[in-house]
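> Provided below for reference: sequence and predicted model.
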Amino acid sequence: MSEKRPGFIVNFFVRAFVGVCMIFFVNEFLAYQGINVAVGMNLFSFLTSGTLGIPGVALLYGISVYHIL
């Protein structure tokens, strides 16, 4: 059991880092296109992208779009 824990923690931080990088680049791309939808880079988005991965990032953008409507 203790052998899996370090792999889970590393996997979480890798997903979180990739997710935050995706948020940054998607925010920049959308701003360049003139679309006013942005997801903040904070602890909540870090935890969401670390837990859910890319679908979590898509969920954050979906919530942002829904908020605009």
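Alright, I've got the coordinates. For clarity, every value in this text was computed on a predicted model and none was experimentally measured. Numbering: from 1, shown residues only.
> make it CA atoms for all contacts and neighbour counts henceforth
Fine.
> Residue 26 and residue 60: what is the separation?
12 Å (C-alpha to C-alpha, to the nearest Å).
> try residue 25
Taking C-alpha to C-alpha, one finds residue 25 at 14 Å from residue 60.
> In addition, the following structure is provided for comparison:
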Amino acid sequence: MKEKGIEIIINFIVRAVLGAAVIFFVNQFLDSQKIPVAVGLNPFTVLTGGILGLPGVALLYGIVCWEIL
């Protein structure tokens, strides 16, 4: 039971770190292409990436794009 909890925590941390890295590098790429879409790196976006993974990061970019329309 304890091992399952540790596995869930490690999984969350890995997804949060990877999600933050994806946000950082996508923001850098979009900025270099002069595309005004950027997701801020803050505890809420890292939490979203940690809980939902890559689809959560895509959702954040979708929300930002929706706001531009």
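Thanks, I have the structure now. Computed from a prediction, not measured in an experiment: that's the story for all the values here.
> So residue 26 and residue 60 of the first structure - more neighbours on which side?
Neighbour count, other C-alpha atoms under 10 Å: between residue 26 of the first structure and residue 60, residue 60 has more, with 20 against 17.
> what's the closest residue in space to residue 38 of the second structure that isn't next to it in sequence in contact with, if anything?
Spatially, and ignoring its direct neighbours in sequence, residue 38 of the second structure is nearest to residue 27 (5.4 Å; C-alpha to C-alpha, 6 or more residues apart in numbering). Residue 27 of the second structure makes contact with 37, 38, 39, according to C-alpha atoms under 8 Å, 6 or more residues apart in numbering.
> among these, which are in strands?
In strands, defined here by DSSP state E, there are no members of the contacts of residue 27 of the second structure.
> which one of these sits closest to residue 15 of the second structure?
The closest of these to residue 15 of the second structure turns out to be residue 39 (C-alpha to C-alpha; 16.8 Å).
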